[in-house]
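Trainee: coordinates only, sequence not included:
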């Protein structure tokens, strides 16, 4: 934030430079009309982000369906990001309600093994697909 100074003259006619105190909080925000607060939350929910998406292997799974069969190997993984949860979802109830209209938990995984066994991981990445740019990171193998 840029610092500005204001010149002022005191009662003796001497010029003095005065720097206004820097304010870190906007204490009047709760007193604004709800419609204006909601417009601010809407704007804050739609800021573009670069969302890095990584894949982490959970563990290797190896199964033998019958005695004498060769093991079948699976390597299930989960997605994660190094980005923090969007601030709008952590500020207060009002901001969270607006934020959840735009940000959704995404990138769950689901693996179906041959015998009907399924391995799933929950979605843990908040994304706003209308605004976020998704960047797959790391090594991915098809």
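Mentor: Looks like it arrived, so ask away. What you are looking at is a predicted structure, and each value in this text was computed from that prediction instead of being measured. Numbering: from 1, shown residues only.
Trainee: Could you use CA atoms for every contact and neighbour count after this?
Mentor: OK.
Trainee: mind listing the strands in the chain by residue range?
Mentor: 6-9, 15-18, 50-57, 61-63, 72-74, 77-80, 104-106, 109-112, 118-121, 125-127, 133-136 (DSSP state E).
Trainee: Residue 126 contacts residue 108, doesn't it?
Mentor: No - at 11.0 Å, residue 126 does not count as touching residue 108 under the criterion of Cα atoms under 8 Å.
Trainee: Mind checking which of those two has more residues around it?
Mentor: residue 126 (21 against 15; other Cα atoms under 10 Å).
Trainee: Quick check: the more buried one vs residue 98, distance?
Mentor: 14 Å (Cα to Cα, to the nearest Å).
Trainee: Check residue 85 too.
Mentor: 15 Å.
Trainee: same deal with residue 53?
Mentor: 24 Å.
Trainee: give the contact list for the closest residue to residue 135 other than its chain neighbours.
Mentor: Leaving out its chain neighbours, the residue that sits closest to residue 135 by Cα to Cα, 6 or more residues apart in numbering is residue 52, at 4.8 Å. Shown in contact with residue 52 (Cα atoms under 8 Å, 6 or more residues apart in numbering): 81, 82, 83, 134, 135, 136, 137.
Trainee: burial count for the fourth one?
Mentor: Around residue 134 there are 14 other residues, counting by other Cα under 10 Å.
Trainee: so it touches residue 51, yeah?
Mentor: Yes - if you go by Cα under 8 Å, residue 134 and residue 51 touch, sitting 5.0 Å apart.
Trainee: Tell me how far stretch 48-64 lies from the chain's centre.
Mentor: 18 Å (Cα atoms, centre = their mean, to the nearest Å).
Trainee: Next one for the comparison:
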């Protein structure tokens, strides 16, 4: 969502994406207190098990992961990094890729490197001949299970007021395969932006992810306490806004018209996806 003003004397805007795995599915719900952890045990006969049994055990380690994609710019870098630091940071490479050849072979059937990105030319600074920032596909992702969580400005703008949806930074062939897409509630800025701007932002995300059955709006504890939310819920302000705007137009397809927008605690996101896998 772009602001309606700009200052030509501002520093040239530089935008980029950063990724962070905030949940790897391997927490197991164990205590975070080291003193209360059960003693580690070693099973030395694993290699002697039949291959089909070993593969079933490896499969158990393929759990839903949450990959955060943050849109960062040089004006708000500190703020965004603070938001990211409040969330867990897990290893970016799935553990099965590092155990042995057998586990890696299995993992490569599920995970792939993806999410190459590029800043649209309209947000580049043509007078300085600066090429748009871009990144290679370096994020391990399982399109069947993993979720992409969007953080940062959802429609970033440059110093001239030009904007572009963050969802368009990704390749369409990647976003079209996403089955689980989520957006941080704090980035909608309901008290700052007009309803039509919020609808436009949601539209770009949903339209870019046709394989997703629902858009998940994740909330933090601060969001829940401030708005007295009972989660998860479809009876939320974002879903109501979406339906209100769609009722005024006939230029939508069935998937857009029936899209569910579910508000859910960010801490419950992985378990929700695992339940609905």
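Mentor: Cool, the structure landed. What you are looking at is a predicted structure, and each value in this text was computed from that prediction instead of being measured.
Trainee: ok, back up a step: so what does the residue nearest to residue 135 of structure 1 match up with in structure 2?
Mentor: Matched to structure 2 by TM-score structural alignment, residue 52 of structure 1 sits across from residue 68.
Trainee: I'd like to know how far its match sits from residue 238 of structure 2.
Mentor: Taking Cα to Cα, one finds residue 68 of structure 2 at 21 Å from residue 238 of structure 2.
Trainee: do the same with residue 219 of structure 2
Mentor: Residue 219 of structure 2 is 12 Å from residue 238 of structure 2, by Cα to Cα.
Trainee: Please apply the same query to residue 197 of structure 2.
Mentor: Computed as Cα to Cα, the residue 197 of structure 2 to residue 238 of structure 2 distance reads 12 Å.
Trainee: Of these two, give the one with the bigger neighbour count.
Mentor: residue 238 (21 against 15).
Trainee: ok, now which ones touch that one?
Mentor: Residue 238 of structure 2 touches residue 261, counting by Cα under 8 Å, 6+ apart.
Trainee: now do 7 Å
Mentor: Contact partners of residue 238 of structure 2, counting by Cα atoms under 7 Å, 6 or more residues apart in numbering, are absent.
Trainee: What segments of the stretch 51-200 of structure 2 are helices?
Mentor: For the stretch 51-200 of structure 2, applying DSSP state H, counting those that start in this stretch gives helices covering 51-60, 77-85, 101-107, 172-175, 195-208.
Trainee: The last one: which residues count as buried?
Mentor: Within helix 195-208 of structure 2, the residues that qualify as buried are 198, 199, 201, 202, 204, 205, 206, 207, 208, counting by 16 or more other Cα atoms under 10 Å.
Trainee: Aligned against structure 1, show me the partner of the first one.
Mentor: In structure 1, no residue is paired with residue 198 of structure 2, using TM-score structural alignment.
Trainee: Show me which residues of stretch 110-126 of structure 1 are buried.
Mentor: Buried, per 16+ other Cα under 10 Å, within stretch 110-126 of structure 1: 124, 125, 126.
Trainee: Switch the residues you listed over to CSV; also include distance to residue 44 of structure 1.
Mentor: Formatted as CSV, these follow (distance: Cα to Cα, whole Å):
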residue, distance to residue 44 of structure 1
124, 21
125, 18
126, 15
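Trainee: any idea how far the aligned partner of residue 93 of structure 1 in structure 2 lies from residue 131 of structure 2?
Mentor: Taking TM-score structural alignment, residue 93 of structure 1 has residue 101 as its aligned residue in structure 2. With distances taken as Cα to Cα, residue 101 of structure 2 is found 40 Å from residue 131 of structure 2.
Trainee: One more: residue 242 of structure 2?
Mentor: Distance from residue 242 of structure 2 to residue 131 of structure 2, by Cα to Cα: 36 Å.
Trainee: Over to residue 53 of structure 2?
Mentor: Residue 53 of structure 2 is 51 Å from residue 131 of structure 2, by Cα to Cα.
Trainee: Can you tell me which of the buried residues of helix 195-208 of structure 2 is nearest residue 48 of structure 2?
Mentor: residue 208 (47.1 Å; Cα to Cα).
Trainee: Residue 133 of structure 2 contacts residue 118, doesn't it?
Mentor: Yes - the pair residue 133 of structure 2 / residue 118 is scored as a contact, 5.9 Å apart, by Cα atoms under 7 Å.
Trainee: Grab the nearest non-local neighbour of residue 44 of structure 1.
Mentor: In space, residue 44 of structure 1 is closest to residue 88, 6.9 Å off (Cα to Cα, 6+ apart).
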